[in-house]
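# show me how the following folds:
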Amino acid sequence: MIVQQRAYQHPHQPSEVRLVVYETAAAARRVEGMPDDAGYLVTEEWRGAGKVIKTLGFFPDRTPALDVLSARAQELEGQLYRPVAPAA
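I've put the predicted structure just below:
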């Protein structure tokens, strides 16, 4: 389930960056290297000609996950990225 998402676009680049916090249930996935515990997964998705997804972290609590999303959003805004409405 998506807890929060933010989308950004650079004025001179065609790609979109989407920051997302997902809430996951315990043992809901079997992905090598990911915890089986319940928690919050933070990702950074780059969408352009292709799609690249980076994991920014996995947290047992919501607050640290949202803090990471906010910190990364500030970094993107410092690089001239601007908020846009997320694509459906």
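
# from here on, just use CA atoms for contacts and neighbour counts.
Fine.

# after the helix or strand where Val42 lies, which helix or strand is next? Please name it.
Using DSSP states H and E, Val42 sits in strand 39-47. Next along the chain after strand 39-47, taking DSSP H and E as the criterion, comes strand 51-59.

# give the buried residues for that following strand.
By neighbour count on 16 or more other CA atoms under 10 Å, the buried set for strand 51-59 is Leu56, Gly57, Phe58, Phe59.

# endpoint to endpoint, stretch 54-73 covers what distance?
Stretch 54-73 has an end-to-end distance of 14 Å (criterion: CA to CA, to the nearest Å).

# another one to check against the first:
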Amino acid sequence: MSTVMNLLLIRFALIVGAVVLLVIVGFTALVILKRGGRLPEACRAAEPLLRAFAEGGGRDRPRGRAGRGGGARRAAARAVLRYLEDARDDGRPSR
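Model prediction:
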């Protein structure tokens, strides 16, 4: 039983480590784009990709393991799209 618990703990640690690494890489990319003044360009380039992802990409069923988290990811993509559209409508630069 302890072997199974150790394996589950190691799996959890690897997943958390990967998520933390992705957050750090994303934040670093955001800071580099913002300091270089290319963040608005990146937002305009990412908008079609986010829109396609938020709309489901034409797939009827989710891929992967029973589509876990697909709804949450799409909701996050829609929230980012709403922010980008509001920023563009207000005439203020995207953050």
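
# need the TM-score from the superposition.
Superposed pair, TM-score by TM-score structural alignment, normalised by the length of the first structure: 0.30. Supporting alignment: 39 aligned residues with a CA RMSD of 3.3 Å.

# before we move on, the earlier item: make TSV out of the buried residues of strand 51-59 of the first structure and add distance to Glu75 of the first structure.
Shown next, in TSV, are the buried residues of strand 51-59 of the first structure (distance: CA to CA, whole Å):
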residue	distance to Glu75 of the first structure
Leu56	13
Gly57	16
Phe58	19
Phe59	20
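
# farthest pair within those?
Leu56 and Phe59 (10.0 Å; CA to CA).

# quick check: neighbours shared by those two?
Leu41 (CA atoms under 8 Å, 6 or more residues apart in numbering).

# sorry, back to before: give me the contact list for the strand holding Val42 of the first structure.
So strand 39-47 of the first structure is in contact with 15-26, 51-62, 65, 68-69, going by CA under 8 Å, 6+ apart.

# try it again with 7 Å
15-25, 51-62, 65, 69 (CA atoms under 7 Å, 6 or more residues apart in numbering).

# do the same with stretch 53-67 of the first structure
Residues contacting stretch 53-67 of the first structure (CA under 7 Å, 6+ apart): Val21, Ala38, Gly39, Tyr40, Leu41, Val42, Thr43, Glu44, Glu45, Trp46.

# switch the cut-off to 6 Å
Gly39, Tyr40, Leu41, Val42, Thr43, Glu44, Glu45 (CA atoms under 6 Å, 6 or more residues apart in numbering).
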